[in-house]
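> no sequence on this one, just coordinates:
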């Protein structure tokens, strides 16, 4: 993280909010053209906010590039969020994070560990704690899997609509062919519509859940550091 970066007023307010989330109140954001991380830490230090807590809060605002979401008819069918860490999670922090994941996503999920790599997953929803560049990160990804099945079924129904219309028209006339093929066509369009219409709300809900988890991670680190400092 670069100490020379200047944070605007909105970012300063968000950093101080995250850094003081466990406290009753925090200092007001400073006005002006922006502050560096060191300056924000100086402001926070005047009211007793540890510099490490402010740094972690600022790190959570860092823009981390993720792959563009997969889309279906223009709507997102995948969601991803990356939360940078300045150190690996301890065993206790990892267990607490798993509890948060289970509460947030309302699923027990499955836990896997391979050396420094830790994973919690439930279906297409995956959360990885892993080394990354000069630190570590929590990488959350999910994918709406049933869209593919619904799209295939809808194509089958539409194909049946065309086939039925041609087959029945050649034997019983136009009216009967159009009625039966129309039923297949309506079923196909209904499947496509149901898959497409539900995606935005699903993506917004998952994105909000991941953002909430990313904001709670610095509190896990602060709690562990506080316990170490107390001893």
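Thanks, I have the structure now. Only a predicted model underlies this, so the values are computations on that prediction, with no experimental measurement involved. Residues are numbered from 1 along each chain as shown.
> from here on, just use CA atoms for contacts and neighbour counts.
OK.
> show me what the particular helix or strand that has residue 212 in it is packed against.
Secondary structure assigned from DSSP states H and E places residue 212 in helix 199-230. Applying 3 or more C-alpha pairs under 8 Å, 6 or more residues apart in numbering; DSSP states H and E, we find helix 199-230 packed against helix 51-59, strand 75-76, strand 78-85, helix 91-105.
> make TSV out of the ones you listed and add distance to residue 193 and mean neighbour count.
TSV is the format used below for those (distance: least, C-alpha to C-alpha, whole Å; neighbours: other C-alpha atoms under 10 Å):
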stretch	distance to residue 193	mean neighbour count
helix 51-59	40	21
strand 75-76	12	18
strand 78-85	18	23
helix 91-105	26	15
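> of those, which is nearest residue 6?
Of all the helices and strands packed on helix 199-230, helix 51-59 sits nearest to residue 6, with 11.2 Å by C-alpha to C-alpha.
> another structure for you, compare them:
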């Protein structure tokens, strides 16, 4: 199986790119926003989700491990295939997607092309009880190891600065006896409204959210 590719962008299509790794061209399916960040001849590091079927061998590529992990997690929901998962990542971005999952925000999932109200509701219902995906441990915090000239996820798609603070707040709420679903919902709401807040402040704000 292929987990990561590093090479040059050889060609860019409507829904896929060819990544040249030492003279071998790998055809990699990508979301529209990912393709828009690429330039022909550019050095890239691409995190890969490999699909093997009886009649197909498909590579899906992402510029961050966090995106790849969410692509995989979305497909644990019945009715969500690769196309729908890519559409959700395109429409929301990984940070908004993670917040929508924690909050159970069906309307956010409904923004994605091809995701109707019924499927959006199912995604919301199934993901709100699950922790965020852990992904592969290429490097701490899903960061993409990048050197000069190597394309990676842009700053707006990197993990939010308060992700650890939010997880610390969730842990504190669990220790106080709150259910994990309620703890994650409240911590996500507090973090969304206060992206720079530290854990202690998020705990206070989450408790206020739980008291509503």
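Thanks, I have the structure now. Quick caveat: nothing in here was measured; it's all calculated off a predicted structure.
> how alike are these chains, TM-score-wise?
Once the chains are laid over each other, their TM-score by TM-score structural alignment, normalised by the length of structure 2 reads 0.25; 94 aligned residues with a C-alpha RMSD of 5.7 Å.
> and residue 151 of structure 1, which of the helices and strands packed on helix 199-230 of structure 1 is closest to it?
Here strand 75-76 is closest among these (C-alpha to C-alpha), at 13.7 Å.
> just give me how far the closest one sits from the chain centre.
Distance of strand 75-76 of structure 1 from the chain centroid (C-alpha atoms, centre = their mean, to the nearest Å) equals 14 Å.
> surely residue 21 of structure 2 meets residue 9?
No - judged on C-alpha atoms under 8 Å, residue 21 of structure 2 makes no contact with residue 9 at a distance of 9.1 Å.
> hey, which strand is longest across structure 2?
When structure 2 is scanned for its longest strand (criterion: DSSP state E), the result is strand 43-53.
> so for that one, what gets flagged as buried?
By neighbour count on 16 or more other C-alpha atoms under 10 Å, the buried set for strand 43-53 of structure 2 is 43, 44, 45, 46, 47, 48, 49, 50.
> ditto for stretch 217-225 of structure 1
Under the neighbour-count criterion of 16+ other C-alpha under 10 Å, stretch 217-225 of structure 1 has 217, 218, 219, 220, 221, 222 buried.
> with distance to residue 135 of structure 1 added, can I get those residues in TSV?
TSV is the format used below for these (distance: C-alpha to C-alpha, whole Å):
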residue	distance to residue 135 of structure 1
217	15
218	14
219	18
220	17
221	14
222	17
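> quick one: which of these is nearest to residue 122 of structure 1?
Nearest member of the buried residues of stretch 217-225 of structure 1 to residue 122 of structure 1, counting by C-alpha to C-alpha, is residue 217, at 19.7 Å.
> separation between the closest one and residue 157 of structure 1?
From residue 217 of structure 1 across to residue 157 of structure 1, the span is 46 Å (C-alpha to C-alpha, to the nearest Å).
> again with residue 102 of structure 1
Counting by C-alpha to C-alpha - residue 102 of structure 1 and residue 157 of structure 1 are separated by 38 Å.
> sounds good, over and out.
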